[in-house]
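Engineer: Pasted the sequence and its predicted model underneath.
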Amino acid sequence: MSRPQHPIEVRRRAGVLLHPTSLPGGSGAGNLGHAAFHFIDFMADCGLSVWQVLPLGPTHEDRSPYQTTSVHAGSPELISLDLLQEWGWLEMPPAPDPADPDAWHLECLRRARSRFQRHASAADQAALREFIDSHAAWLPDFACYQAIKDTRDGEAWVDWPAPLRDREPQALEAFRAGHGEAIEQVMFEQFVFFRQWHDLRRYANERDILLFGDIPIFVAHDSADVWANREGFLLQEDGHPQVVAGVPPDYFSETGQRWGNPLYDWEQMSRSGYSWWWERIHTQRDLFDLIRIDHFRGFEAYWEIPAAAETAIAGRWVKGPGAAFFEQMLTRFGDLPLVAEDLGTIDEAVEQLRDAFHLPGMKILQFAFGSGADNPYLPHNHVPLSLVYTGTHDNDTTLGWYQSLDAAAREHLVAYLGQEATDMPRALNRTAMASVAWLSVVPLQDWLGLDGSHRMNQPGVRGGNWQWRFEWDWIDADLPGRIRELLELYGRA
């Protein structure tokens, strides 16, 4: 069974990569409020028709959207308090505490629920109940997990008292009975997040803009998903992982990368018809028009590392579920609006799996220069069923990348472009638009011409990541016109 071409892939498009936390406004980070709608207006003015974001789930202290406490839930951090006030669900809150904006934000959400209980219309009250019922596959477990975690000062579930850690029915019943308000608060926050996101998606779709999401193949060990579905993961009796995910040693790291995520028990998941994954993709389809699967190669084979190993050297390749998984998803959904993140160590088997289901892969222009003409990231090697990027959230900005190039790579870049690359990043933005790839995505930093100090994430570096934000006055008045002209030139407007 092969995946047919999805209708949204029929025409050439161009997009922008920007996580909502990078939007202006809000106390500690950007949110789904007026700035998000204004950003969609900006995109429409430019002729851009795809907004790509990172995973939207609740993050841990490091704020990485790739290590969340739920694969279904939205981050309360993204909820707009301004919209809550406009809905009549929140009175004007006190001034935020600059020392702890997160605590202030959560206090405002508690006030919003209190006012909602007293003043919300019957229709809104019914909508909340309907939301809880329709997300029964994951929401009660997540709400209980989050409430327990909050009462234990953020402690990981594997360190909870054994009855709660192991989900003994009597222990869970007793906790729910004593912490009903906290559990209902979590459910209310998810109701608000999903309502605000759906309003934003509707606004975008009305302007011919698609929302593009991201599914990390692996999940955080400290998450509601692993706690509530231990049978689907390779864990010890006490909940600690038997083996963990990562990638083998390569040119970039002599010891590889030990990510630490628990690995799936694919045999068990297969026996259940991959129901856990079906629910996961179902939630993301409800949020997005297009979805990227991060580390796609793990479905063909993944690097399994003993949990006790300190590095990835002792790992081994283990076969993943392969075509059987995607056949099941295709049978369930009828179509798969998925993109394969096929970067890194990719072999023929991974490419065959990607191509068998007609999934677009990714081409990164920052990886293209400094080697031979057979480099798959060079534009003359692109194929229509692919996405081209100047760089991703894990790369330096294109200007920062260009400024750090060695002499050989810079010489190759200049020779390939046929001109001095003094107009960076515009020269690479133009190259991305000219590609035959169906979709061209440029990070906002590159549309704005920003240097490496505006980088979103630096893999392998602790601290300082995921915090970048822009300001409206960084956007020149003539930028939308310049972008639209470029998109029209290459048939992407």
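Structural biologist: That came in fine, so what should we check first?

Engineer: use CA for all of it now, contacts and neighbours both
Structural biologist: Noted.

Engineer: give the contact list for the most centrally placed residue in the chain.
Structural biologist: With distances taken as Cα atoms, centre = their mean, Pro55 lies nearest the centre of the chain, 2.2 Å away. Contacts of Pro55 were listed using Cα atoms under 8 Å, 6 or more residues apart in numbering, and they are 65-66, 213-216.

Engineer: ok, it to Val71 distance?
Structural biologist: Applying Cα to Cα, to the nearest Å, the value for Pro55 to Val71 is 9 Å.

Engineer: and what of His295?
Structural biologist: Going from His295 to Val71 by Cα to Cα gives 15 Å.

Engineer: out of these two, which sits in the more crowded spot?
Structural biologist: Neighbours per residue (other Cα atoms under 10 Å) separate His295 from Val71, with Val71 holding more: 28 against 18.

Engineer: I figured that one hits Arg280, correct?
Structural biologist: Yes: here Val71 reaches Arg280: they are 6.7 Å apart, a contact under Cα atoms under 8 Å.

Engineer: And the strands in the stretch 251-400 of the chain?
Structural biologist: Per DSSP state E, counting those that start in this stretch, the stretch 251-400 of the chain carries strands over the ranges 257-262, 290-294, 301-306, 316-319, 338-340, 361-364, 386-389.

Engineer: With mean neighbour count as new columns, can the ones you listed be given to me in a markdown table?
Structural biologist: As requested, the strands of the stretch 251-400 of the chain are exported to a markdown table (neighbours: other Cα atoms under 10 Å):
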| stretch | mean neighbour count |
| --- | --- |
| strand 257-262 | 21 |
| strand 290-294 | 21 |
| strand 301-306 | 22 |
| strand 316-319 | 14 |
| strand 338-340 | 24 |
| strand 361-364 | 23 |
| strand 386-389 | 25 |
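
Engineer: Structure two is appended below for comparative analysis:
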Amino acid sequence: MKISFNIDYETVFGEEILLNVVERVKNVKDKLSQFRMNNVHGKHWWYDLNKSASSQNSVIDYFYSIDCDGNEKRHEWLTQPHRLEISADKGKSYKVFDHWIDIPEDSYLYSSAFTECVNKRKLSTPLPSNFSRTLRLIVRAPQLRDNKSLAVVGKDTSLGAWDVFKAIPMCEHNYNEWVVDIDASTLKYNKLEFKFAAIDNDDNQNTLWETGLNREINLVDIADGDVAVYYLDQAFFEIPDLKLAGTLVPVFSLRSDASFGIGDFGDLKKAIDWIAATNQRVLQVLPINDTTITHTWTDSYPYSCISIFALHPQYADLTLLPKIKDAQKSSEFESLRIQLNSLAQIDYEKVNDAKLKYLQEIYLQEGKHIFNSAEFKKFFAEAESWLVPYAQYCCLRDKYATADFSKWNGHSAWNENDRKALSTPGSKEYKEVEFFYFVQYILNSQMESVHKYARSKGVVLKGDIPIGVNRNGCDVWMEPKYFNLNGQAGAPPDDFSVNGQNWGFPTYNWDEMIKDDCAWWVHRFQNMNKFFDAYRIDHVLGFFRIWEIPVDAVHGLLGQFSPALGLTREEIEAYGLHFNEEHFTKPFISDWILDRVFKEHAGEVKDKYLNHSHDDIWVMKPEYDTQRKVEAAFEGKTSDIDTWVRDGLYSLISNVLFVRDHKDYNKFHPRISAQFDFTYEALYDGDKEIFNRIYNDYFYRRNNQFWYREAIKKLPKLVQATRMLVCAEDLGMVPDCVPWVMNELKILSLELQSMPKDPHVRFGHLSRNPYRSVCTISSHDMPTLRQWWDEDIERTQAYYNSMLYRGGAAPHPLPGWLARDIISRHLTSPSMLCILSIQDWLSIDEKLRLADQNAERINIPANPKHYWRYRMHVKIEDLINNIDFKENITELINQSGRK
């Protein structure tokens, strides 16, 4: 059988088009076969592919790419390639006429969030036709809702003679892609004139015609045994864009009658019921990966995962496990459950200790049976690549009572040679780690069940992918080549933290990751696809450049963007600023600074922490010359004066105008927010003006194209690795290149009215939100709506008058009716998704919400050791049964036009 692929594409000199045929191999990376195409004048390209008789009734997925001197210059959209069903019956040959497919503007409609949850339709395989001569039409129509199907109708009597009731129904053989085979021998004309129609499956009188002029095709000669395949441009219909509403709530914050002191995967199912009952369609959670480092409350930080694959044991729904047979132990656990579940906040240590003990009991009681099950064996085979190292990591962490793997005798790095013994049931090594296999099997099974349940309810589960991993975690231990351990990831100063944020994560060695096409990230996204249909990329700016802080720093002020184009001395001086390296790159400490920072304690500080240099200039003593040394010196000292002195010393150390490049000693970066520090204050006015020009050029212009290229090396591979809906957290110091890339890849942005992206306005105008965006009021890192309202009275008054168009004084605290008005305005924004925190939803009901608004805060980013323990004060069952609250939310959503 011969398949002739044809595509019109105008190349430039040196470019060639390749045909890429994808062979789907289960549980293995797809196999790709490439074929160099022939061309006429670099405009029309073709390739004749011969398929053997063994390829009968098979499916070919393929895409086109541009090759230039052996390097791929670009390729088509990979999320959904072309699809061709072939049949070897009657010795048919296929002539395929394609067009190039870039990422479509409405690529979100191909995401599993829409195809599996919102616009769910069943795919089918087209039946092989018995026509002697066949015309096949293939077209994409992603706008169709779940109750519509596609048909073709045209001028020819074989196409219904424009009678839509005689239209030929089409088959949806791929997501949003429809195909139909037509008997070419019955066509009267060589020029085919037709249109597509959307048929309402519930009411065939309610038919929509595609927009635009009639379609026309000048058909090629179709001989006996031929199939002519035309891949047509997308069909558009006058169907409004869908807008969805949803809720953000961390899994750990959920509360139900059956909870064990913390939200779990069982509670997540109940939350899905509440979402569906209120006409919402999206449930967003925070990361659910294992974060266990110390077995203490400091592990409560959900963005510091120890494994990008393993789920946290605290989320196990114990009610789904077999009962503990020992009646006394069972009773003791139940008493403890009731006690922990009654707490206002999570007791992280007691909850995790209790859950692990409970899982140990079930493991000893049921483990042998579970390990022999076909379900466990299937899970182990699929997860073995990450599961085995993770289990050994956990075992060694507990054995040595530390996650610092440099202290694990003989195990400071994962040894692939250990895999066989650890994977062999019955071996001593397997026995040592099998409990961790058991726990992950339970967690994965439960979370996959939650995902399936959400889809059955039409609810989109949205996950969260943290930008970093714990530097003492399993991922770093297993594949250290992917990480830079001599730096710390964080964020520059912003509304959340004036000193920047230091997350402590290692930064990524992107050069090493790009060598294998970002396989580590691709596997991470694909694993997440088992549990979610949408995801939030935490700190998407990190894929352009990360804020890298020296390991000896505590605050983020001494960081620099990495990678970034540092400035040479010559470049700095070309602006007109004489580069005094000693003065600009080392802490500037003078008497007047010390008096201003430490006031009456300046003398004590000089005596204990400083050495005199010259005149009125001082330098830090060697034992205190880094922020980490100062931190160690003040360990355990918690008085107000100690904290004040410590923070003052931190500020002295960061009082520099430029920081030296981490990799190139002869390049420099303007220190972030230097204009608010003493070293800038000491400059002459003319030098301040020059520095400002250097600063603005560096941060907002110099690196734009460079950072764009960096992101394009990584993000396209990741967003096309799955069909999950891609959303990004793009807040902070956003360079111009970020919206370029997000628009190119059709990634949804995050829009907050209180943090507008337009620097010329104080508050964002909700009506200007782009459709491809997520609109919200507050995130887990921010004060809730009620807290924000009382945080700054002047700001609130300005918002009340200018955004809510209300006169007089703004009421405090925020009344429920006004919270409802604010939420209503957000729901009516153009954003595709409007996702509000559970606290903000509750703010509209004064009888239901917490009296103490400050008890609703989830995280305080300025505090790197914040205890993440917020828990809903109301049970999910009570929310479901609260008719007034449920109707209040449903009415808001229905009035806004959201589905």
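Structural biologist: Thanks, I have the structure now. Here the structure is a predicted model, which means the values were calculated and not measured.

Engineer: Show me which residues of stretch 441-454 of structure 1 are buried.
Structural biologist: Neighbour counts over stretch 441-454 of structure 1 (16 or more other Cα atoms under 10 Å) mark 441-447, 449-452, 454 as buried.

Engineer: Burial check on the aligned partner of Ser406 of structure 2 in structure 1, number of neighbours?
Structural biologist: Aligned counterpart of Ser406 of structure 2 in structure 1: Val158 (TM-score structural alignment). The tally of other residues near Val158 of structure 1 (other Cα under 10 Å) stands at 18.

Engineer: Correct me if wrong: Val158 of structure 1 contacts Arg167.
Structural biologist: No: using Cα under 8 Å, Val158 of structure 1 makes no contact with Arg167, being 11.1 Å away.

Engineer: State the distance from Phe188 of structure 1 to His295 of structure 1.
Structural biologist: For Phe188 of structure 1, the distance to His295 of structure 1 - Cα to Cα - is 32 Å.

Engineer: hang on, the earlier thing: with respect to Ile346 of structure 1, which of the strands of the stretch 251-400 of structure 1 lies nearest?
Structural biologist: Closest approach to Ile346 of structure 1 among the strands of the stretch 251-400 of structure 1 is made by strand 301-306 (10.1 Å; Cα to Cα).

Engineer: ok so, going back, ok, of the buried residues of stretch 441-454 of structure 1, which one's closest to Tyr264 of structure 1?
Structural biologist: Distances from Tyr264 of structure 1 to the buried residues of stretch 441-454 of structure 1, taken by Cα to Cα, are shortest for Val441, at 31.3 Å.

Engineer: That closest one - that's part of a helix, no?
Structural biologist: No: read with DSSP: H, G, I helix; E, B strand; the rest coil, Val441 of structure 1 is strand and lies in no helix.

Engineer: nearest spatial neighbour of the aligned partner of it in structure 2, skipping sequence neighbours?
Structural biologist: When structure 2 is aligned by TM-score structural alignment, the residue opposite Val441 of structure 1 is Ile835. Nearest in space to Ile835 of structure 2, with sequence neighbours left out and distances taken as Cα to Cα, 6 or more residues apart in numbering, is Gly246 at 4.4 Å.

Engineer: correct me, but Ser4 of structure 2 touches Asn38?
Structural biologist: No: contact criterion Cα under 8 Å: Ser4 of structure 2 and Asn38 do not qualify, at 11.1 Å.

Engineer: joint contacts of those two?
Structural biologist: Common contacts of Ser4 of structure 2 and Asn38 (Cα under 8 Å, 6+ apart): 46-47.

Engineer: picking up where we left off before, could you pull up the contacting residues of the match of Val441 of structure 1?
Structural biologist: 245-248, 282, 284, 774-776.

Engineer: can you give me how far the longest helix belonging to structure 1 is from the chain middle?
Structural biologist: As assigned by DSSP state H, the longest helix anywhere in structure 1 is helix 180-206. Computed by Cα atoms, centre = their mean, to the nearest Å, the chain-centroid distance of helix 180-206 of structure 1 equals 17 Å.

Engineer: Which other helices and strands does that helix contact?
Structural biologist: Helix 180-206 of structure 1 sits against helix 34-46, helix 101-119, helix 122-134, helix 139-151, strand 210-216, helix 275-287, with contacts defined as 3 or more Cα pairs under 8 Å, 6 or more residues apart in numbering; DSSP states H and E.

Engineer: now for these, which one comes closest to Gly361 of structure 1?
Structural biologist: Using Cα to Cα, the nearest of these to Gly361 of structure 1 is strand 210-216, at 13.7 Å.

Engineer: Which strands or helices does the closest one pack on?
Structural biologist: For strand 210-216 of structure 1, the packing partners by 3+ Cα pairs under 8 Å, 6+ apart are strand 50-52, helix 180-206, strand 290-294.

Engineer: Could you say which of those is packed most deeply?
Structural biologist: For those, the largest average neighbour count (mean count of other Cα atoms under 10 Å) is found in strand 50-52, namely a mean of 25.

Engineer: whereabouts in structure 2 does it align?
Structural biologist: Counting by TM-score structural alignment, strand 50-52 of structure 1 sits on residues 282-284 of structure 2.

Engineer: The matching stretch: average distance to aligned residues in structure 1?
Structural biologist: Taking mean Cα distance after the TM-score superposition for structure 1, the mean distance separating stretch 282-284 of structure 2 from the aligned residues in structure 1 is 0.3 Å.

Engineer: can you check stretch 358-366 of structure 2 too?
Structural biologist: With mean Cα distance after the TM-score superposition for structure 1, stretch 358-366 of structure 2 averages 1.8 Å from its match.

Engineer: Relative to the whole chain's centre, how far out is that stretch?
Structural biologist: In terms of Cα atoms, centre = their mean, the centre of stretch 358-366 of structure 2 is found 34 Å from the chain centre.

Engineer: what's in contact with that stretch?
Structural biologist: Taking Cα under 8 Å, 6+ apart as the rule, stretch 358-366 of structure 2 contacts 321-324, 333, 435, 438-439.

Engineer: returning to what we had before: using TSV, lay out the helices and strands packed on helix 180-206 of structure 1 together with distance to Ala493 of structure 1.
Structural biologist: Shown next, in TSV, are those (distance: least, Cα to Cα, whole Å):
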stretch	distance to Ala493 of structure 1
helix 34-46	8
helix 101-119	38
helix 122-134	37
helix 139-151	39
strand 210-216	13
helix 275-287	24
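
Engineer: Good, we can wrap up now.
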